[in-house]
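Asker: Provide a 3D model corresponding to the input given below.
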Amino acid sequence: MKNKENVALDTFSILSNSGWIMVIMRIANIISTPWQAIMKYWLCLLTVSVILGITAAIIGLWTKGGGHKVD
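Answerer: Have a look, this model is predicted:
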């Protein structure tokens, strides 16, 4: 029996991990990026994820016919 492991990297997890790396590096004083810039990064990531979530929900409703059953 073969054991296959599928590694899937999605954009959100990469961006989220890079955000956490920025926070950890800022706490350790490795980088001197202002906290306001890091918070703007997280706010931008949140905004993009909310917009994509709303868009996916609208497309999901649209492809199902808006919840109306046609006989």
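Asker: all contacts plus neighbour counts: C-alpha atoms, from now on.
Answerer: Fine.
Asker: can you pull out the helices in this protein?
Answerer: 11-27, 35-63 (DSSP state H).
Asker: so which of those gets nearest residue 2?
Answerer: helix 11-27 (27.9 Å; C-alpha to C-alpha).
Asker: what's in contact with that closest one?
Answerer: 31-33, 38, 41-42, 45, 49 (C-alpha atoms under 8 Å, 6 or more residues apart in numbering).
Asker: to compare against the first, here's the next sequence to fold:
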Amino acid sequence: MKNKENVTLDTFSVLNSAGWFLTIANIAGITQLSWHAILGYWGVLLLICLATAIIDPLVNKGGNKGGEK
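Answerer: Here you go, the predicted model:
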């Protein structure tokens, strides 16, 4: 039996990692972005999360009809 590991990257984790990089790089002095721009990035990411959390149950309101037993 072979052991297969599937590596998946979802969009949110990539955006989240980019946000942490921007924040830490700004604290370390690597970048010279304004804190307003970084907070705006986190704000947009929060809005994406909220929109996904609201829209997903509306789209999938039927639930799991059938499937594996």
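Asker: can you redo the helices of structure 1 as JSON lines with mean neighbour count and distance to residue 2 of structure 1?
Answerer: Shown next, in JSON lines, are these (neighbours: other C-alpha atoms under 10 Å; distance: least, C-alpha to C-alpha, whole Å):
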{"stretch": "helix 11-27", "mean neighbour count": "13", "distance to residue 2 of structure 1": "28"}
{"stretch": "helix 35-63", "mean neighbour count": "13", "distance to residue 2 of structure 1": "35"}
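Asker: generate a markdown table for these, with distance to residue 3 of structure 1 as supplementary columns.
Answerer: Below are the helices of structure 1 laid out as a markdown table (distance: least, C-alpha to C-alpha, whole Å):
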| stretch | distance to residue 3 of structure 1 |
| --- | --- |
| helix 11-27 | 25 |
| helix 35-63 | 33 |
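Asker: residue 1 of structure 1 is nearest to which of the ones you listed?
Answerer: Nearest of the helices of structure 1 (C-alpha to C-alpha): helix 11-27, 30.9 Å.
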